[in-house]
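K.L.:
With the input below, show me the fold.
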Amino acid sequence: MLKFTEDHEWLKQDGDEITVGITAHASEQLGDVVFVELPEVGREVAAGEEIVVIESVKAASDIVAPVGGVITAVNEALPDNPGAVNEDAMGTWFFRIRPASVDLSGFMDEAAYQALIG
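P.N.:
So this is what the prediction gives:
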């Protein structure tokens, strides 16, 4: 089951890790993504910390860590193919994080996210 943030990220829990990407809505708002800078695996991050840089033909944007924890994996193919975000935003992940506690109850479900974006 996916959860969503007000910053237009999707979160998917897989055991004790959370996979993070951006929503189709965010991808559409950005336009053609031309550059992605990912965090280093093993980096410890705080919730709300800017950890991914995305640049598009329209704007530069950041992805913030939805929870604090340790980055356990990054999508190695993304820097070489940033357009994958536009092709399949909901199927393209950026990073995986192992939080101190896996509790996604404070995030929106799909219905709440759809209401947010109208």
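K.L.:
C-alpha from now on. contacts and neighbour counts both.
P.N.:
Will do.
K.L.:
Spatially nearest residue to F95 (excluding sequence neighbours)?
P.N.:
Nearest residue to F95 in three dimensions, chain neighbours excluded: V74, at 4.2 Å (CA to CA, 6 or more residues apart in numbering).
K.L.:
count of residues packed around the one you found?
P.N.:
Counted with other CA atoms under 10 Å, the neighbours of V74 add up to 18.
K.L.:
Just the helices from the protein, written as ranges.
P.N.:
24-30, 84-87, 110-117 (DSSP state H).
K.L.:
just so I have it, where are all the strands in this protein?
P.N.:
For the chain, the strands defined by DSSP state E occupy 2-4, 9-14, 17-22, 33-37, 44-45, 50-56, 60-64, 69-74, 93-99.
K.L.:
Next, the second sequence, to be compared with the first:
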Amino acid sequence: MKPITSRFTFLFVVLLFSGFATRAQTAYTPTTKPTTTTAEMKTYIIEREVPGAGKLSPEQLKSVSQTSCKVLKEMGPQIEWIHSYVTGDKIFCIYKAENEELIREHAKKAGIPVNTITQISTVISPATAQ
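P.N.:
This next block holds a predicted model:
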């Protein structure tokens, strides 16, 4: 059972980080115009429990990211991975999608866990206080 868990953890973390480096420098707000005209894109935060996520190597993260991006490309423009935050045993991902079901479908196809999906209604920051 341990080899399967290790392999899953590795794949999951790699999937979550695809595009992180390129997307991290892109300005992001949940009010950005949708990338598709078929339906309005919503912004979600996805919590994924991945034991040891924070200890994965850059190569492992790249591999998981590549797998995730491949699945996203196959699914089309109605779902987009913005970026992810890796902590010790969890990964928090920001996605734009037409609906929550697309996020679950992506996770299933990519072989990555989904613990919670929450739609983001707005983003605040220190600039909000101005």
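K.L.:
Kindly provide the TM-score of these chains.
P.N.:
TM-score for the superposed chains, counting by TM-score structural alignment, normalised by the length of structure 1: 0.29, backed by 68 aligned residues with a CA RMSD of 5.0 Å.
K.L.:
closest one to V36 of structure 1 among the helices of structure 1?
P.N.:
The minimum distance between V36 of structure 1 and those falls on helix 84-87, with 9.7 Å, by CA to CA.
K.L.:
Return the set of buried residues in that closest one.
P.N.:
For helix 84-87 of structure 1, the neighbour count (16 or more other CA atoms under 10 Å) marks 84-86 as buried.
K.L.:
Which is the succeeding secondary structure element to the helix or strand Y44 of structure 2 falls within?
P.N.:
If you go by DSSP states H and E, Y44 of structure 2 is part of strand 42-49. Sequence-wise, the next helix or strand downstream of strand 42-49 of structure 2 (DSSP H and E) is helix 58-75.
K.L.:
Let me see the contact set for W81 of structure 2.
P.N.:
Residues in contact with W81 of structure 2 (CA atoms under 8 Å, 6 or more residues apart in numbering) are 19, 72, 93-96.
K.L.:
ok, now A110 of structure 2?
P.N.:
A110 of structure 2 is in contact with 12, 15, 67-68, 71, counting by CA under 8 Å, 6+ apart.
K.L.:
How many residues are close by K96 of structure 2?
P.N.:
Neighbours around K96 of structure 2, by other CA under 10 Å: 26.
K.L.:
repeat for R96 of structure 1
P.N.:
Using other CA under 10 Å, R96 of structure 1 is surrounded by 23 other residues.
K.L.:
What's the local residue count around the nearest residue to it once chain neighbours are set aside?
P.N.:
Closest residue to R96 of structure 1 apart from its sequence neighbours, by CA to CA, 6+ apart: T19 at 4.4 Å. T19 of structure 1: 21 surrounding residues under other CA under 10 Å.
K.L.:
Test my guess that T19 of structure 1 contacts V74.
P.N.:
No: between T19 of structure 1 and V74 there is no contact under CA atoms under 8 Å: 9.3 Å.
K.L.:
what are the ranges of the helices in structure 2?
P.N.:
Ranges of helices within structure 2 are 2-16, 20-24, 58-75, 100-110, based on DSSP H.
K.L.:
Buried deepest among those, which one?
P.N.:
Highest mean neighbour count of these: helix 2-16, a mean of 20 (counted as mean count of other CA atoms under 10 Å).
K.L.:
and the angle from that helix to helix 58-75?
P.N.:
Helix 2-16 of structure 2 and helix 58-75 are oriented at 70 degrees to each other (axes from the mean of the first three to the mean of the last three CA atoms, to 10 degrees).
K.L.:
ok so, going back, out of the buried residues of helix 84-87 of structure 1, who's nearest V53 of structure 1?
P.N.:
For the buried residues of helix 84-87 of structure 1, the nearest to V53 of structure 1 is V85 (13.0 Å; CA to CA).
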